[in-house]
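Chemist: sequence and predicted structure, then a few things I'm wondering about:
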Amino acid sequence: MSESSESSESGESRRVVVVTGTRAEYGLLSSSMRAIEDRDDLTLDVVATGMHLSPQYGHTVDDIRADGFAIAREVHSLVDGDTGTAMAKSLGVCVAGMADALSSLDPDVVLVLGDRGEAFAAGVAAAHANVPVAHVHGGDSMAGAIVDDSIRHALTKFAHLHFPVTDRSAERIRRLGEEPWRITTVGAPGLDAVLAGEYDDSTTVRDRYDLPDDRSLALVVQHPLTSAPEQAGEQLAATLDAVGNLDDVDPVVVYPNADAGGRRMNAEIESREHLKAFRSLPREAYLGLMAAADVLVGNSSSGVIEAASLDLPVVDVGPRQEGRERADHTLRVPHDRAAIREAVERCLTDDGFRQRVADCENPYDHGGAGAAIAERLATVDLDGRLLRKRLTY
């Protein structure tokens, strides 16, 4: 335990390092970051890594700064390539960079989220330095995302505090042998901005991005499957063909993440003239697009989590989100043009289904996740008990 961790018990402000590697993950962490900054007993340091530092993915570290957050350290980690080998090499580079960054910052606790390699790298580096790790979105199940699920559950074993977003995820963490006192169910932090209405309204979104208001809007957000990166381009082609051939429907595409296969998807997007596509979007604009859209198509977690609270029908394409807890607002289909098209048409025209979407309850909505996370970080005892992990079986 660092000297700063010991002194924090005497009333001094605790230093929390938040690590973020992607635009989407930052959007989920931002409410916790605000809540940490708003407390006198916590001090925030932000470490940016991964896609945030790459011009190819929009250099979104600039968006974090534009939101008013200072960047304490930048850890460059992306190794060039579109394969699982490049992802593995990036993970190794990130672990080394995180070890240096955390050593210089000397935090009391490190906060990470989800199933990305950057979060895992930070968890490994922090745990080896005897710095407590707090993990958001542990215990989720995504049977279709093989590497992602493995990273998420492995990170649970490195983490000392768990912030699952549903009761079912909390139970999975307990079954992994984690002690119940370490677990606090907080709900999905990505819903904080949705519930507070902190996103652009439909008129603003349509005007800013030149979207007609007399046609249906289909938001397409599809990421590669790490288990089949060589198929990523043709899988996205099926989705874009299905949506693009519908009458009176305008597709709007957000570029995929940096996982293996992402470049194949980028090439597919760029091969299509007149397709409106964005490499990245500020969180308030992305949520605004979701609120303005008539349907979301793809395999983004936002389609499972945030969309349910925005009354947005979702066509969940392929197995990536398979096994993930969800409300009754999605239609699951394979990577098949006809199946995707039929599901999109149902989302747009089936009044009964649209009413079902409007009436569904979101299992991820527990209210105020960011504030709950900050409260726990400020009040948990930072002592030897926290660092000594014990299996319950």
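Modeler: Ah, there it is. Numbers count the residues shown, from 1 in each chain.

Chemist: going forward, measure contacts and count neighbours with C-alpha atoms only.
Modeler: Fine.

Chemist: state the distance from the residue nearest to residue 231 when sequence neighbours are not counted to residue 347.
Modeler: Nearest residue to residue 231, sequence neighbours excluded (CA to CA, 6 or more residues apart in numbering): residue 261, at 7.5 Å. With distances taken as CA to CA, to the nearest Å, residue 261 is found 28 Å from residue 347.

Chemist: try residue 19
Modeler: Residue 19 is 37 Å from residue 347, by CA to CA.

Chemist: this is the other structure I want to compare:
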Amino acid sequence: MPKPYRIALVTSGRADYGLLKPLWLALEADAEFSPSMIATGSHLVAEQGNTLDFLKNEGITPLYTVDMKISGDSAAALGAASGLGLACFAEFFERHDFDLLVILGDRVEMLAVATAALLNRLPIAHIHGGEATFGMLDDAVRHSLTKLSALHFVAHPVYARRVIQMGEAPQRVFTVGAIGLDNVTQIPRLSVSELSQRTGMDWSKPTILLTYHPVTLNAPSLAYAEMQTVLAAALASDLQILVTMPNIDAGGGQIYQAIIEGQRAAAEQLHFVKSLGQQGYLSAMQHCALLLGNSSSGIIEAASFKKPVVNIGERQLGRLAAKNVCHVTCDTQQILNAINQVSSVDFQQSLADLQNPYGQGESAAKILVELKKINLDDRNGLLKKGFDDLPAPTEQAE
């Protein structure tokens, strides 16, 4: 039997680790592959909830760390971390002979990882390319990662067309659905009492699950006021609220400050947790009354639970959304009106036949099927991908 292919998966935080976990388990269970996990970014930032310990407790091995030393969310701090990350990952990949690198999404840290891989002639497989998030740095990062990658595993045929539109050959682009839905079908949920015990709040009460991240093409100084606006609307609903930690992006610190101040002022109604873990977050999604904020989980995973979502602002505009999502601007009255709308019996009943446009949760298995068809020994063939032009438009007669 030939030696198994060495596949490296890079995770920069709690969110993408949860999404990569089904693929990790599938690779680990297959004798043709030998996966390694590399933790970087916010996993190594204590203020983000010590999520590296979670990976260790889950028994992920081999587990490597590359510390980018993220010291804040300013442009200077993130730029310095990216520069250090490029140097550290270039040296790391030089010491470890992987056959393929798997990266996911659009975190700015991944640009350093992908550039280091390119310098080391390490082919990249990118998950969740072709998507659009208006108002976000993530858009430029995601499309840049597409061009740095040799293989593309996308969540929807529309996204596959976009990747091809960027010059990627159709035979390198695979529509596999959203990999986060694998967790929806595979991870057992906590009961209401178990979730109540874990979070210290009563989940028999109607609860808003709130996650709000910075809109990174807006001025970071706006983030504090935006979060205050969101919290004011949520509190005015009189529903119980659980708020989760924002990303380490420019403006994340201001959002965190607003959350802490809001929680101190309304401790009985507003609860805050840095990290629920994947099981805890999916359980909260199952038992909540609605999702509020601008997280991709409201666009992708929530439809599988038939949960109403109030999506705020520009961060997720551009992504395909099912009919459970109500889009509003960041305005207290608009948000409150939308909370009342999606809480109505009529709206809830309209979701009875909802189908998730991102699939049914078999993405990891589909990725493995495609990886087994590809000659991972042919590094030159993977790296030298050329540019696949679209057909020229038909000339119009004058």
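Modeler: Yep, that arrived. As the structure is a computational prediction, the values presented were derived from the model and not from experiment.

Chemist: could I get the TM-score for this pair?
Modeler: The TM-score (TM-score structural alignment, normalised by the length of structure 1) is 0.93; 381 aligned residues with a CA RMSD of 1.5 Å.

Chemist: name the helix or strand for residue 76 of structure 2, please.
Modeler: Element membership for residue 76 of structure 2 (DSSP states H and E) is helix 75-95.

Chemist: so where is that helix in structure 1?
Modeler: Under TM-score structural alignment, helix 75-95 of structure 2 corresponds to residues 84-104 of structure 1.

Chemist: distance from the matching stretch to structure 2 after superposition?
Modeler: Compared with structure 2 after fitting, stretch 84-104 of structure 1 has a mean deviation of 1.8 Å; criterion: mean CA distance after the TM-score superposition for structure 1.

Chemist: of all the residues in that stretch, which ones are buried?
Modeler: Neighbour-count burial for stretch 84-104 of structure 1 flags 84, 86-87, 90-99, 101-102 (criterion: 16 or more other CA atoms under 10 Å).

Chemist: what's near enough to touch residue 272 of structure 2?
Modeler: Residues near residue 272 of structure 2 by CA atoms under 8 Å, 6 or more residues apart in numbering: 242, 243, 244, 245, 259, 260, 263.

Chemist: what do we get in structure 1 for it?
Modeler: Residue 272 of structure 2 maps onto residue 277 in structure 1, by TM-score structural alignment.

Chemist: the closest residue in space to its match that isn't next to it in sequence: neighbouring residues, count only.
Modeler: Excluding the flanking residues, the one nearest residue 277 of structure 1 by CA to CA, 6+ apart is residue 253, at 4.5 Å. Using other CA atoms under 10 Å, residue 253 of structure 1 has 21 neighbouring residues.

Chemist: in what helix or strand does the alignment partner in structure 1 of residue 59 of structure 2 lie?
Modeler: Matched to structure 1 by TM-score structural alignment, residue 59 of structure 2 sits across from residue 68. Per DSSP H and E: residue 68 of structure 1 is located in neither a helix nor a strand.

Chemist: how far away is residue 68 of structure 1 from residue 30 of structure 1?
Modeler: Look at residue 68 of structure 1 and residue 30 of structure 1: by CA to CA, they are 11 Å apart.

Chemist: looking at the two, which is more packed in?
Modeler: residue 30 (22 against 9).

Chemist: got the contact list for the match of helix 75-95 of structure 2?
Modeler: 47, 49, 73, 75-81, 117-118, 121-122, 124-126, 129, 226, 259-260.

Chemist: among these, which ones are in strands?
Modeler: 47, 49, 73, 75 (DSSP state E).

Chemist: how about the first one, what does it touch?
Modeler: For residue 47 of structure 1, the contacting residues are 17, 18, 19, 20, 71, 72, 73, 74, 75, 101, taking CA under 8 Å, 6+ apart as the criterion.

Chemist: which of those are retained in structure 2?
Modeler: Retained in structure 2: 17, 18, 19, 20, 72, 73, 74, 75, out of the contacts of residue 47 of structure 1 (criterion both residues aligned by TM-score structural alignment, their matches' CA atoms under 8 Å).

Chemist: okay, the equivalent of the third one over in structure 2 and residue 39 of structure 2: tell me how far apart.
Modeler: Read it as residue 19 of structure 1. Applying TM-score structural alignment, one finds that residue 19 of structure 1 aligns to residue 10 in structure 2. According to CA to CA, residue 10 of structure 2 stands 6 Å off from residue 39 of structure 2.

Chemist: against structure 2, where does stretch 329-342 of structure 1 fall?
Modeler: Under TM-score structural alignment, the match for stretch 329-342 of structure 1 is residues 324-337.

Chemist: what's the span of the matching stretch from first residue to last?
Modeler: From start residue to end residue, stretch 324-337 of structure 2 stretches across 15 Å - CA to CA.

Chemist: just how off-centre is it within its chain?
Modeler: 22 Å (CA atoms, centre = their mean, to the nearest Å).

Chemist: pull out the buried positions in that stretch.
Modeler: Residues of stretch 324-337 of structure 2 classed as buried by neighbour count (16+ other CA under 10 Å): 324, 325, 326, 327, 328, 330, 331, 332, 333, 335, 336, 337.

Chemist: let's verify the fourth one: helix, strand, or coil?
Modeler: The one in question is residue 327 of structure 2. What DSSP: H, G, I helix; E, B strand; the rest coil gives for residue 327 of structure 2 is strand.

Chemist: ok, now which ones touch the aligned partner of residue 151 of structure 2 in structure 1?
Modeler: Matched to structure 1 by TM-score structural alignment, residue 151 of structure 2 sits across from residue 161. Residues in contact with residue 161 of structure 1 (CA under 8 Å, 6+ apart) are 132, 133, 134, 135, 182, 183.

Chemist: let's go with 10 Å and repeat that
Modeler: Residues near residue 161 of structure 1 by CA atoms under 10 Å, 6 or more residues apart in numbering: 109-111, 132-136, 138, 178-184, 376-377, 380, 386-387.

Chemist: in PyMOL, how would I select just the buried ones from those residues?
Modeler: Selection of buried members from the contacts of residue 161 of structure 1 for PyMOL, criterion 16+ other CA under 10 Å:
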select buried, resi 109+110+111+132+133+134+135+136+138+178+179+182+183+184+377+386+387
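
Chemist: perfect, I'm done here.
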